[in-house]
Structures are given as structure tokens and as C-alpha cells.
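Asks: sequence below, structure please.
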Amino acid sequence: MKKLIIIPAYNEEENIERTIRMIEKGTNDFDYVIINDCSKDNTKKICEKNHFNYVDLPINLGIGGAVQTGYKYALNNGYDLAVQVDGDGQHDPQFLEEMAEYLVENKLDMVIGSRFINKEGFQSSGVRRLGIKYFTGLIKVLTGKKITDPTSGLRMINKDIIEMFASDYPKDYPEPESIVAILRRKKKVKEIPVIMKERSGGVSSISAGKSIYYMIKVTLAILIESIRKGEKK
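Replies: Model (predicted):
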């Protein structure tokens, strides 16, 4: 099977080389592509210097647009599986082989790496954990499925979902909304426990000041996605 790691990166000069070295050391048969989302720092120069495989976006598309670019790359190059690994180094590649095996053996559409099943490693801040619990509850009400880590960026999908996300993917804070999108289409989604690390450099795209906007925006997006469900069945 052809397996691709999609690495969205915006101003990750402090982390991107370490992230790629972790991937090279921790995986055997995964390819990778960095989606440089028009970074203003030296992310592109680091990719060029190290001859990393990257796509350089001419304008900033945000996390949703960057990840969708990765899915388009996966679709156009015939990949069977694709997994998002954030460019900040928080996602440990050692879990990718296990995720791939679990997805294939259980005939799943998506596998999510959850930090909250075994509660090991970095658990995020207290405020963010409250937000995560809120989205867990909202998704459970709307779909009947409990997702313990709905904001996890460590998500692996099969070929059918690659095609779906390549043509239609949320543009802003996409993780919870995209989970609802495939659950409402009766796709199979499960989680496995993973250990995540704390960001060692750079700045998260979701600051404390953006948290309220994030909660409102994603809630509305999830509700709208639920309404759209009948149209796309």
C-alpha cells in the first residue's frame, strides 16, 4: 500500500527539521509531503536546504486549505492511506504503523490518535481540555459516537476519504467538523491511544484570545454539517 504523511506547516522553522528527522527515523514505508502554507519565517529555506519533499503555497490558506492540498496530492499520486502529522513535532511517528494496521485490519475509514484514552504524555492545557470535552459531547449528541479527542490532528484515512476530503474539506479548524462529516455518512471511525508531546518551539495557531471564536465557529460549522447530511447521503 502507498502511505502518505501530510505535514501542514506555517512558521515552523523551529520544528520542521526535527519533525522530518523523527519521521525518517520512526517509519519505514511512509512517504511524506510538507505543505508550506506561505510561511513568513525560514520554513521554506529549511525545506530547500535539506531537500525535503514540499509543496509551497503562494498564499496562506490556513490549516484546512493546507491539509486539503495534502489530500489532493495524495489523490493525484495514487496513495491508499494518508495521515496528518502536524509540523510542530507534537505527533510521534512511532504510532503510524500501528494506526495503519488497525485501519486496514478493521476496515475503517478513519483512525484518530487520542491522547485521552490512556491519558499519557502531554494532555493540553486545562482550558483546551474543557473545549475538547465540549466537542466530544456535541459530536456524541449529533452522531451517537463518542470521540475522546475530536481536535486531534493525528488522523489517518483510507482512499475513499482521501477522495472525499480532496474535493470538500473544512477550511478553518477542520478536525471536529470533518469527523462529523464522515460519521454522518455512516463511515467507520475509531480511536487508538497515542502519546503526544508538548510543542517545543513556535506559537500555536489557536491563542487564548481565539478560543471563544474557535468554540462558536466550530459549533456552528458542525451544526451546519449535520443539516447538510441529507443532501450528501
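Asks: make it CA atoms for all contacts and neighbour counts henceforth
Replies: Noted.
Asks: hey, where'd the strands end up in the protein?
Replies: Ranges of strands within the chain are 3-9, 30-36, 54-56, 81-84, 110-114, 155-157, 189-193, based on DSSP state E.
Asks: this one as well, want them side by side:
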Amino acid sequence: MTSIKNESKKIDESLFVMNSKRVALFILTYNAEKHIKKTLSRIPKEIVDKFTSIYLIDDSSPDKTFQESIDCAKSLGLKNFIAMQTPFNQGYGGNQKIGYTYAIEHEFDIVIMLHGDGQYPPEFLPDMIAGFKNDETAAVFGSRMIHRYQALKGGMPLYKWFGNQVLTTFENKLLGSKLFEFHSGYRAYSIPAIKSIPYLRNSNNFHFDTDIIIQLIAKNLKIKEVAMPTYYGDEECHVDGLKYAFNCIKSVIKFRLHKMGIFYQPNFDIEQSDIRNYDLKSHKNTLHHFVQHTHWKESDIVADIGANDGRLSSSIAEKVKEIIAVDIKKPNFTKENVTPMEMDLNENFDSILGSQKFDKVLALDIIEHLNNPEEAVQKINNILKNNGILYASTANIAYIIMRMTLIIGWFNYGKRGILDKTHHRLFTVNSFKRLLKNNGFKINKVVGFGPPIADQISTKGIFGILDSIASKLARMRPSLFSFNYLIVATKKMNFSETYNITTNKK
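Replies: Okay, here's the model as predicted:
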């Protein structure tokens, strides 16, 4: 009785959604001739006519799936049904790309993907639709692992059951998510969510589903999971399990490397503009933590060149007398003793800021963005007092990972990290030291930093260990193991000043 009441409730909730939104059912098929009639007949009669469209896309099946689907829909009286066929096989992901683009073009609000071979139960379509009664829901997944032992009873092979959980645990760990299952093919999406992610850049293979989860998580969109039973019958499986697992792992790792700026992956380029975006990092093994905890004097007057939004300037402000925070856009995070200034650093900023005014200058990850680094460093020299201190950092093009990728022919420009495409110049530790020396600075020390594992992934478990090891290696040998590095340098007295003092000229 309880089961019947729950089923009735879900149907009512799904009808409520379908009466207020344009809901479409997208059936994708490949070699499903033997199963398509049963799959279509199992769509609950209470909702079958409520779909704005039921559209099937057959991925050039060599059997008679396409014609069989048309005949079955006609015999079942499906008036809102349309069948399409690709001109050649697109792959599992490629077929979905066509299906979602079709949904966007036809201005549906929600699209539900159902496999034509019947592996995922059409009877649970009301549960999937009801998940969208909350307007914030971006996706609904039918999960076989909410009640995971039921999956074995439903015929899921033990190796698949075990592999599913191990892979999902790994993916959750790296993505910071808490999904019961990453690998269900029973999915529904809101069309605004689909439109907001670059799904067309995802793989055409089976790990398209993993790629799209990563994109949703990267956008902080809400994913809802609903429990559903597992059914393994005589349908043919076209997935190479080991290859699929490898590709899923590779996608998650690529995303993490992309987030850290080590590797650029276009389909994970979520809401990143071409404007320089500089995240303030807080972990103890990072550049920002080091700079914040360096020796500052209460009498220091500081210029932060390339201050971005001013967060770092504001965090240092309480330790010094005054900070001038400068960037192409006026920094908006300021305190009483922080003066924000909007300025093009490719222009003569030294004439505006003043000669020999500052005790210390911060130029963190900015020199490589400027048109002429040599001129920029000379201008920084001009605004520093004699024996003033420069803290200058940049990315290390000779980082060990960069060396390895270059060996195999990769030189992967992106929107952040070492190969940020807005970098006008790439530096090794030695070439950056030479740049500073040639423009009137004495090198005091070089401090290396590893990739931001703790800030971008986690400080727990293996990630904390990796972060610690990377940090120690970077400090030991910055030229090879630093992802980015800081050079602390002192302004030397220039020749004119030395000559004037020597000859007693004022």
C-alpha cells in the first residue's frame, strides 16, 4: 500500500512539473531493435502524453532499430514521437550532444535521457521529473547505489558493482563532491544548465557523462539523485570497462590540473574570462602565505603592482604604514591605509607613483603579463628607495612537469597557470634573476613553491602529503621543482647616484 501511495505521489509531482514546464524525453539508441518496443511501452501511461516531445535518435545502428522504433511508436499511439538517425555513428557522447542541442533549439525546459535498450526503467520517469519541482535543480540522476546492495540483486556483475564504487569514491575525492554514483546513464537536465556549460567540447565516448558531471560541479549547480532499481537483462553492452574507467580517471585528473593551472582543458574552461584573474591562496605552502608572513615594518610604505582586487594588499595593510594598490582595474578590497589606483602598468607608472618613494614593492605574477618586462622592472627600480626591497614572482616555465610535457610535444597554452596565454614572456628562475640583475637589483634569495594542491584540491590524506612533498622539493631546488617562485631583491644604488655621492655633487 505504501509503495502504491509513493508511486501515486511521484506521478502527481511529475504532472505538476509537466504542466508548468516543457519536458522532453530523449531516447538514444544503438542496436536496440529487440528492446525498443518494450522500452516505449513501459513509459507510464499517466505521463506519456504530457511530454512536449518524445524524440529518439538512433546512432546509425546496423540493425533495424530506427524503423522498428517508428513502427512501435505508431502501434502504441505515441502522437508526440519523432525518430531521427545520425548519418554515421557519433558515439555515446556524440549522440547526446545532438540530443541536447535539439532540446535547446526547440526551447524545452527539461530533457530526460532514456536508453532505448531498457536497462534503465521507464517506470521511474515520474521520479526523475519530480526532481525538478525545485527550480534550483540543474540535473537529476537515477542512482543504483543509493541502495547499493540492491544493485547486485538486480543482476549487476560483481566486478562492475565494485568498480563503480571504487571509481565513484575516487571521483568524489578529487572533485569534492558527494554523489552516490557517477556512472548511471539515467539522467535529466534543465536546459538552462545545459546551455551554461561547454558540453559540445566533451568527449564523444562513454565518459561524456563524467565530463558533464565535472562541468556541473565546476559551476556549483545542484545535482539531485533519486534511487532506482538495477536491471541487467540480455541487452548488449558496448562499453569497454577498463578503457572507460581510465578515461573517467583521466578526465577528473585533467580537471584538477586545469584548476591548478598546470594543464589547460577547453571543456573545463568554465566561466573564465580573458581578464587576469588572480586568486588569493591561503595555505602555508603558497606564495601569498609566505608574503603575508614576511618581515614587515610599521614604517614601511609599500606599492603593490598588479594588486588585482586588493585582497593581498588589505591583508598586509595592518602591518605597515601605507600601501598603494595598483592594477588595470581599481582594486575594491581596501582598508583605511590602502590607496587603490587604476592604472595601465604598460604606461609610465613610475612618473605617477613618484621617484624613490617606496620602501618595498610587490610585483607578484605581473611582470610576465606586461608588454616590456625590462622597462617594467626599471620603472619599479625608479619608485624604490635605495636599498628598498622588491618581492617579484612569476611562473616557472622550467618546472619539471613542463619539461616532461615538452618532451612528448605538448605546449598547452590556456587561461591560467604557467602557460597562461596572457603571458607576454616566459621565465626560468635563471632568466628572471638575470632580468632583475640587469635592471639594478641584487638578488637576496629565491623561494620556490609547488602547485597549489592544498588550495585547489584538499589538505587531507594523500593530497596533504603530496602538497608537503611538492613544497619541500620546490624549496630545495626551485629551478626544477617550483611551480612558481618568489625572488627577493634589493635595489642597488645606480651609477648616477654613486657618481654624485663620490664626487660630492648634490
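Asks: format the strands of the first structure as CSV; extra columns: distance to Gly62 of the first structure and mean neighbour count.
Replies: What follows is the strands of the first structure, written out as CSV (distance: least, CA to CA, whole Å; neighbours: other CA atoms under 10 Å):
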stretch, distance to Gly62 of the first structure, mean neighbour count
strand 3-9, 9, 25
strand 30-36, 10, 22
strand 54-56, 13, 18
strand 81-84, 15, 26
strand 110-114, 21, 26
strand 155-157, 18, 25
strand 189-193, 25, 19
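Asks: closest one to Ser200 of the first structure among those strands?
Replies: Checking the strands of the first structure against Ser200 of the first structure by CA to CA gives strand 3-9 as the closest, at 14.7 Å.
Asks: ok, the aligned partner of Ile5 of the first structure in the second structure to Lys50 of the second structure distance?
Replies: Counting by TM-score structural alignment, Ile5 of the first structure lines up with Leu25 in the second structure. Leu25 of the second structure is 10 Å from Lys50 of the second structure, where distance means CA to CA, to the nearest Å.
Asks: now Lys10 of the second structure
Replies: Lys10 of the second structure is 15 Å from Lys50 of the second structure, by CA to CA.
Asks: what does Lys385 of the second structure give?
Replies: Computed as CA to CA, the Lys385 of the second structure to Lys50 of the second structure distance reads 76 Å.
Asks: likewise Gly163 of the second structure?
Replies: Separation of Gly163 of the second structure from Lys50 of the second structure (CA to CA) stands at 38 Å.
Asks: do Asn444 of the second structure as well
Replies: 73 Å.
Asks: ok so, going back, so between Lys10 and Lys50 of the second structure, which is more surrounded?
Replies: Counted by other CA atoms under 10 Å, Lys10 of the second structure and Lys50 do not tie: Lys10 has more neighbours, with 20 against 17.
Asks: off-centre distance for the helix or strand that contains the more buried one?
Replies: Following DSSP states H and E, one finds Lys10 of the second structure within helix 2-20. Centre-to-centre, helix 2-20 of the second structure and its host chain are 36 Å apart (CA atoms, centre = their mean, to the nearest Å).
Asks: check contacts around the residue most central in space within the first structure.
Replies: Geometric centre of the first structure, nearest residue: Gly153, 3.0 Å, by CA atoms, centre = their mean. Going by CA atoms under 8 Å, 6 or more residues apart in numbering, Gly153 of the first structure touches 84-86, 175.
Asks: mind checking what it lines up with in the second structure?
Replies: Checking TM-score structural alignment: Gly153 of the first structure goes with Gly185.
Asks: separation between that match and Ile54 of the second structure?
Replies: In terms of CA to CA, Gly185 of the second structure sits 18 Å off from Ile54 of the second structure.
Asks: swap in Trp161 of the second structure?
Replies: Taking CA to CA as the measure, Trp161 of the second structure and Ile54 of the second structure are separated by 31 Å.
Asks: cool, and Ala138 of the second structure?
Replies: Taking CA to CA, one finds Ala138 of the second structure at 20 Å from Ile54 of the second structure.
Asks: by residue count, tell me the biggest helix in the first structure.
Replies: Longest helix in the first structure by number of residues (criterion: DSSP state H): helix 211-232.
Asks: run through who's touching that helix.
Replies: Under CA under 8 Å, 6+ apart, the answer for helix 211-232 of the first structure is 131, 135, 142, 173-174, 176-177, 180-181, 184-185, 206.
Asks: so how do I select the buried members of the residues you listed in ChimeraX?
Replies: The ChimeraX command for the buried members of those (criterion: 16 or more other CA atoms under 10 Å) is given here:
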select :131,135,173,174,176,177,180,181,184
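Asks: so stretch 378-385 of the second structure corresponds to what in the first structure?
Replies: The aligned range for stretch 378-385 of the second structure is empty, by TM-score structural alignment.
Asks: same thing with stretch 226-233 of the second structure?
Replies: Using TM-score structural alignment, stretch 226-233 of the second structure pairs with 192-199 in the first structure.
Asks: list the buried residues for that stretch?
Replies: Of the residues in stretch 192-199 of the first structure, 192-197, 199 count as buried by neighbour count, 16+ other CA under 10 Å.
Asks: which of the residues you listed lies closest to Ile46 of the first structure?
Replies: Closest to Ile46 of the first structure out of these is Arg199 (18.7 Å), distances taken as CA to CA.
Asks: quick one, what contacts that closest one?
Replies: Arg199 of the first structure touches 88-90, counting by CA under 8 Å, 6+ apart.
Asks: mapped onto the second structure, which of those hold?
Replies: Compared against the second structure with both residues aligned by TM-score structural alignment, their matches' CA atoms under 8 Å, the contacts of Arg199 of the first structure retain Gln90.
Asks: filter the contacts of Arg199 of the first structure down to the buried ones, PyMOL style.
Replies: Buried residues within those, by 16+ other CA under 10 Å, are selected in PyMOL with:
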select buried, resi 88+89+90
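Asks: closest to Ile59 of the first structure out of the contacts of Arg199 of the first structure?
Replies: Asp88 (20.2 Å).
Asks: name the nearest residue to that closest one, sequence neighbours excluded.
Replies: Nearest residue to Asp88 of the first structure, sequence neighbours excluded (CA to CA, 6 or more residues apart in numbering): Asn15, at 5.3 Å.
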